[in-house]
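Asks: have a look at this prediction, sequence included:
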Amino acid sequence: MKDVTAVTTPANPGVGVNAYSSFDVFGSYDINKQWRIRAGVTNAGNHGPVLVSSSQTSTDPSVFDVVGRSYQVGVHVTL
């Protein structure tokens, strides 16, 4: 990971990071009126978090995904 925290000029501090994007895929399918299945992938590209040197944990987990790729599967049943 590259540390992208930078001060642009001493007279005009501009601390920050470059743009950050992740790609998530989710979908669901109604089997019938009673059953629905759903599945998804979060952070499909498995991009790591942006390094922020001013943070104690080297990143900000409230903003950046620190887990990496994750999968979800679920079933919804209407009784």
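Replies: The structure has been received and is ready for your questions. In this text, all values refer to a predicted model and were calculated from it rather than measured experimentally. Residues are numbered from 1 along each chain as shown.

Asks: from now on I want contacts and neighbour counts done on CA atoms only, so please keep to that.
Replies: Fine.

Asks: what about Arg38, helix or strand, and which?
Replies: strand 35-42 (DSSP states H and E).

Asks: so which strand or helix has the nearest residue to Gly40 once chain neighbours are set aside?
Replies: Using CA to CA, 6 or more residues apart in numbering and skipping residues adjacent in sequence, the residue nearest Gly40 is Phe26, 4.0 Å away. Assessed by DSSP H and E, Phe26 sits inside strand 25-30.

Asks: between that strand and strand 35-42, how many degrees?
Replies: 170 degrees (axes from the mean of the first three to the mean of the last three CA atoms, to 10 degrees).

Asks: hold the first one in mind and look at this next one:
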Amino acid sequence: MKIILLSLLILSTSSSFAGNSQQPSSKKKEIDITKFCYYADKEYSIGAEMLQNGKKKKCVRKPQSDSSSKENSKKPLIWATVK
């Protein structure tokens, strides 16, 4: 009886360790839309081109009509359709 209880204790302990090691990391990836475009959880730099949903897209600075944003590098990057 002691052997069975000891075996159950060992099995339950090892399965709890295995469960903890497979949990996703609580760290969240830092996103900076002024430096990268994002697609499918990957970073792409300005000028990158790819097909998205059958359309050619390019990573570019978002044009802004207001004159309050003087620094171009502070504007966000977006995926724009290439014609």
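Replies: Yes, it's here. Because the structure is predicted, anything quoted here is derived from the model rather than measured.

Asks: TM-score of the superposition?
Replies: Once superposed, chain against chain, the TM-score is 0.24 (TM-score structural alignment, normalised by the length of structure 1); 32 aligned residues with a CA RMSD of 3.9 Å.

Asks: hmm, back to that, beyond the strand holding Arg38 of structure 1, next helix or strand please.
Replies: Heading C-terminal from strand 35-42 of structure 1 (DSSP H and E), you reach strand 70-77.

Asks: may I see the buried residues of that next one?
Replies: Under the neighbour-count criterion of 16 or more other CA atoms under 10 Å, strand 70-77 of structure 1 has nothing buried.

Asks: now the angle from it to strand 35-42?
Replies: Going by the same axes, to 10 degrees, strand 70-77 of structure 1 makes 170 degrees with strand 35-42.

Asks: other SSEs contacting strand 70-77 of structure 1?
Replies: Contacts defined by 3 or more CA pairs under 8 Å, 6 or more residues apart in numbering; DSSP states H and E place strand 70-77 of structure 1 against strand 35-42.

Asks: buried set for the strand it packs on?
Replies: Buried positions in strand 35-42 of structure 1, judged by neighbour count with 16+ other CA under 10 Å: 40-42.

Asks: elements contacting that strand?
Replies: If you count contacts as 3+ CA pairs under 8 Å, 6+ apart, strand 35-42 of structure 1 packs onto strand 25-30, strand 70-77.
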